[in-house]
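Colleague: Here is the input, now give the coordinates:
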Amino acid sequence: MGSFVVNIVTPDGIIFDHHAKYLVANTAAGSLGVLPNHAPLISPLEIDAVRIDLEDDSDHKSEWVAVNGGIIEIRDNVVSIIANSAETEENIDIARAKAAKIRAEEKIAAAKEASDHGIDMDRAEIALHRAINRLNVANKRR
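Modeller: The predicted model follows:
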């Protein structure tokens, strides 16, 4: 069937670099499944989990990466994801993600109480989405 290379890069450097046989990512246009020899494509990514089925995985376990937006590019059997931040499932600090979720929920509640639906509310909603994404990915490793 073949494989392709998956690279996930953040401003902190490369966080994932492996051969894969399948990848699923959530783009602005919807869910995207990638197999070897995929047509070239560039698309913005949503805040969501990226599932990667590794080429050498004999027990059919998927790797999960929490990606907080960014861009996916597919070209010549290389999938490159460039994200502001991303964490592999084993690198997620669950306590920190839970604390971020609680802070975001408190900010959203305060903004609703004050009828303030401005930039702070938008930022809190994005922070909540990111925290939930990280917790969802962390829970996949259990």
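
Colleague: rest of the way, CA atoms for contacts and neighbours
Modeller: Noted.

Colleague: quick one: the strands in the protein?
Modeller: 4-10, 13-27, 30-34, 41-54, 62-75, 78-82, 86-88 (DSSP state E).

Colleague: list the buried ones in the third one?
Modeller: The neighbour-count criterion (16 or more other C-alpha atoms under 10 Å) identifies residue 34 as the buried residues of strand 30-34.

Colleague: I'd like to know how many residues surround residue 142.
Modeller: A total of 6 residues lie near residue 142 under the criterion other C-alpha atoms under 10 Å.

Colleague: my bad, residue 36
Modeller: A total of 18 residues lie near residue 36 under the criterion other C-alpha under 10 Å.

Colleague: wait, doesn't it sit right on residue 75?
Modeller: No - taking C-alpha atoms under 8 Å as the contact criterion, residue 36 and residue 75 are not neighbours in contact, 10.3 Å apart.

Colleague: In contact with the residue nearest the centre of the chain, which residues?
Modeller: With distances taken as C-alpha atoms, centre = their mean, the chain has residue 67 as the residue nearest its mean C-alpha position (2.0 Å). Listed by C-alpha atoms under 8 Å, 6 or more residues apart in numbering, the contact set of residue 67 reads 46-50, 83, 85-87.

Colleague: Sequence B follows; please return its structure for comparison with A:
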Amino acid sequence: MSLQICIMTPDCIFLNEQAEEIILPTNTGQMGVLANHAPLITALDIGVMLIRTKTEWVSLALMGGFALVKQNKVTVLVNEAESSQNINVEEANTAFETAKLRLEQAEGQKQKVEANFSFKRARARFQVAKQSQK
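Modeller: Now for the predicted structure:
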């Protein structure tokens, strides 16, 4: 038995396919979902979602949202999603290093929150781009 995965952004249905297993980036850490998982709703953090099909693992960068798991269907509502095909590795690395530096230099609560958001986004994009090279 497999899972039906549907990832939706405000613009489109980003992905709609079958998977054997997924790993979601929740606000409390990574959460794995297999077939016949208990129903739940969870908030998603900015991070990498892993999807295992019958033949491979696919990684996607998710930019926060929610996931609903119910009756072997996983509906993921996110602000933005990106696959490795749309991410340039060198640009992602540069953005990650810049965001890391800004986070280290951030002063004041507002600046730290903004820098942390940029850092998480850049890290997720870089991890997805880097995994596609393997």
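
Colleague: Which position in the second structure pairs with the residue nearest to the centre of the first structure?
Modeller: Structural alignment (TM-score structural alignment) places residue 67 of the first structure against residue 62 in the second structure.

Colleague: measure the residue nearest to residue 19 of the first structure when sequence neighbours are not counted to residue 111 of the first structure for me?
Modeller: The shortest distance from residue 19 of the first structure to any residue that is not its chain neighbour, by C-alpha to C-alpha, 6 or more residues apart in numbering, is 4.4 Å, and that residue is residue 5. As for residue 5 of the first structure, its distance to residue 111 of the first structure is 43 Å (criterion: C-alpha to C-alpha, to the nearest Å).

Colleague: Burial check on the closest residue to the match of residue 67 of the first structure other than its chain neighbours, number of neighbours?
Modeller: The spatially closest residue to residue 62 of the second structure, leaving aside those adjacent along the chain, is residue 81, at 4.6 Å (C-alpha to C-alpha, 6+ apart). By the other C-alpha under 10 Å criterion, the neighbourhood of residue 81 of the second structure contains 21 residues.

Colleague: residues touching the counterpart of residue 81 of the second structure in the first structure, list them.
Modeller: Residue-level alignment of residue 81 of the second structure against the first structure, with TM-score structural alignment as criterion, gives residue 86. Contact criterion C-alpha under 8 Å, 6+ apart gives 8-10, 15, 65-68 as the residues in contact with residue 86 of the first structure.

Colleague: next one: residue 41 of the first structure
Modeller: Contacts for residue 41 of the first structure were tallied using C-alpha under 8 Å, 6+ apart; they are 72-75.

Colleague: List just the nearest of the residues you listed to residue 130 of the first structure.
Modeller: Distance from residue 130 of the first structure was checked for each of these by C-alpha to C-alpha. The minimum falls on residue 72, at 17.9 Å.

Colleague: excluding its backbone neighbours, what's nearest the closest one?
Modeller: The shortest distance from residue 72 of the first structure to any residue that is not its chain neighbour, by C-alpha to C-alpha, 6+ apart, is 4.5 Å, and that residue is residue 81.

Colleague: Comparing the biggest helix by length in the first structure with the second structure, how large is the average distance?
Modeller: Taking residue count as the measure and DSSP state H as the definition, the longest helix of the first structure comes out as helix 119-140. Taking mean C-alpha distance after the TM-score superposition for the first structure, the mean distance separating helix 119-140 of the first structure from the aligned residues in the second structure is 1.1 Å.

Colleague: Where in the second structure does that helix align, residue-wise?
Modeller: Helix 119-140 of the first structure corresponds to residues 110-131 of the second structure when matched by TM-score structural alignment.

Colleague: Tell me the buried residues in that stretch?
Modeller: Neighbour counts using 16+ other C-alpha under 10 Å place 112, 115-116, 118-130 of stretch 110-131 of the second structure among the buried residues.

Colleague: Thank you, goodbye.
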